[in-house]
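Student: no sequence for this one, just the structure:
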């Protein structure tokens, strides 16, 4: 009975530490993945980029837009301030299943000022709200609109956008259809399948760093699949 009580206590303690972001399920090898970065949105508030950038990170992706009209309230500030640090930065767009790819591309292009050495644009493809799985969408139509947005952003920036995906959206929407785009894969509860070809890996959504005080206490952490030298030239056609 004493052993059982101890095991229950230790399990509860581990769960609490995971919830509080003190310990983490994934801890990618720094030697294997030397390039680390964050992604932020208005949920982190107006970031103190001097403080954030000093914490062993190399890049930051910043939410710019969503759908055909929404603009992140902190993007303009974050884009300007982050651009004055040594970080490489990029902007991302949350893809809507209710707007055309053309209008969504226009919203992103209108919102993001091009700067030297910026990272390729990212299109975040996730299920959300009333769209919880492939049964809730017309997959063929969504793929067509996503392709339209990809083509427009490629023409505008000179590089293919990166597609941010969950396991669900990768398997049901993206896999086998968009091999021309690099993949940013979300896997916060385990490692990525060794057969999957990825460029960025979001390995945690419960990290805590200094430099932000928004309503979200945690920050997403990511790694780049490559060396620091490879990262320096990644997407530099922009």
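Tutor: In hand now; what should we look at? This structure is a prediction, so every number in the text was calculated from the model and none was measured.
Student: from here on, contacts and neighbour counts on C-alpha atoms
Tutor: Fine.
Student: helices along the chain, start to end?
Tutor: For the chain, the helices defined by DSSP state H occupy 2-19, 49-53, 75-82, 101-111, 139-157, 167-169, 228-233.
Student: got these as CSV, with distance to residue 120 columns?
Tutor: Compiled in CSV, the helices of the chain are given as follows (distance: least, C-alpha to C-alpha, whole Å):
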stretch, distance to residue 120
helix 2-19, 32
helix 49-53, 19
helix 75-82, 14
helix 101-111, 12
helix 139-157, 8
helix 167-169, 20
helix 228-233, 11
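Student: as JSON lines, these with distance to residue 61 and mean neighbour count would be great.
Tutor: Output for those, formatted as JSON lines (distance: least, C-alpha to C-alpha, whole Å; neighbours: other C-alpha atoms under 10 Å):
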{"stretch": "helix 2-19", "distance to residue 61": "24", "mean neighbour count": "12"}
{"stretch": "helix 49-53", "distance to residue 61": "12", "mean neighbour count": "18"}
{"stretch": "helix 75-82", "distance to residue 61": "9", "mean neighbour count": "18"}
{"stretch": "helix 101-111", "distance to residue 61": "14", "mean neighbour count": "20"}
{"stretch": "helix 139-157", "distance to residue 61": "16", "mean neighbour count": "17"}
{"stretch": "helix 167-169", "distance to residue 61": "20", "mean neighbour count": "16"}
{"stretch": "helix 228-233", "distance to residue 61": "14", "mean neighbour count": "13"}
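Student: presented hereafter is structure B, for comparison with structure A:
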């Protein structure tokens, strides 16, 4: 082969090498930026979380076996157990979780997932059938979250607000216990949910380090890693909106009712 026939091959190979190194350098720079950004975000979040030393988790049958002693050893201070949903569904692990949780001496709460399509009366009956008087020591939780075709734009806020108030009224009359509504700020605004000693808030989209004066709890992480029998469970993590002294005062107020 003549030399002039070989030259273009070398030129193309050299060009490809330059392109490879150029794109490798770009990829490396992007990787460093992303990695550095994540590290900064993680550090910043950990610093914010230090302002909320009282952490807790909410669990359901999808989380598998829960070791409550392990949760306590991991410095979690409260647990909410899913009990029921709508007018028919009940959590298969509720009874077992509740019984085993009692030995841990952790403050326990139970919660119901509110349905926008079921009547307040039928949801109340479903909750009572499932829970009985195993309501724990914390306020009864009511999870009011958009789902399916129900979102902040399609919800009939007036009708849902009326049904939620009826459901809460039935719970309050039957159990004589406060409730805590776990929901988004848009739902709170749309339904004009008010707070008082008997009706508290659990913000689903509260910002750490920002004023959340009306919130009792703030949801912070849908995938908090917790070791369970040499396996890792990813649980919904929330924090109490206050320091440990405020937490103890809060518990004393709840338990004294």
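Tutor: The structure has been received and is ready for your questions. As the structure is a prediction and not an experimental result, all values here were calculated from the model.
Student: that older thread, of the helices of the first structure, which is nearest residue 64 of the first structure?
Tutor: Nearest of these to residue 64 of the first structure, taken as C-alpha to C-alpha: helix 75-82 at 5.4 Å.
Student: tell me the counterpart of residue 223 of the second structure in the first structure.
Tutor: Mapped onto the first structure by TM-score structural alignment, residue 223 of the second structure lines up with residue 206.
Student: need the contact list for the counterpart of residue 176 of the second structure in the first structure.
Tutor: Under the alignment (TM-score structural alignment), residue 176 of the second structure pairs with residue 158 in the first structure. Counting by C-alpha atoms under 8 Å, 6 or more residues apart in numbering, residue 158 of the first structure touches 237-238.
Student: that older thread, of all the helices of the first structure, which one is nearest residue 117 of the first structure?
Tutor: helix 228-233 (8.5 Å).
Student: mean per-residue distance, the closest one versus the second structure.
Tutor: Aligned to the second structure and superposed, helix 228-233 of the first structure gives a mean residue distance of 2.4 Å (mean C-alpha distance after the TM-score superposition for the first structure).
Student: now do that helix: everything it contacts.
Tutor: 34-35, 224.
Student: 7 Å - rerun?
Tutor: If you take C-alpha atoms under 7 Å, 6 or more residues apart in numbering as the criterion, helix 228-233 of the first structure is touched by 34-35.
Student: again with stretch 135-149 of the first structure
Tutor: For stretch 135-149 of the first structure, contacts defined as C-alpha under 7 Å, 6+ apart pick out 97, 100-102, 104-105, 131, 173.
Student: distance of residue 242 of the second structure from residue 214 of the second structure?
Tutor: 11 Å (C-alpha to C-alpha, to the nearest Å).
Student: before we move on, what about residue 72 of the second structure?
Tutor: Taking C-alpha to C-alpha, one finds residue 72 of the second structure at 27 Å from residue 214 of the second structure.
Student: tell me which of residue 242 and residue 214 of the second structure has more neighbours.
Tutor: Legend: neighbour count by other C-alpha atoms under 10 Å for residue 242 of the second structure and residue 214, higher for residue 242 (17 against 14).
Student: spatially, what comes nearest to that one if we skip its sequence neighbours?
Tutor: Closest residue to residue 242 of the second structure apart from its sequence neighbours, by C-alpha to C-alpha, 6 or more residues apart in numbering: residue 52 at 6.0 Å.
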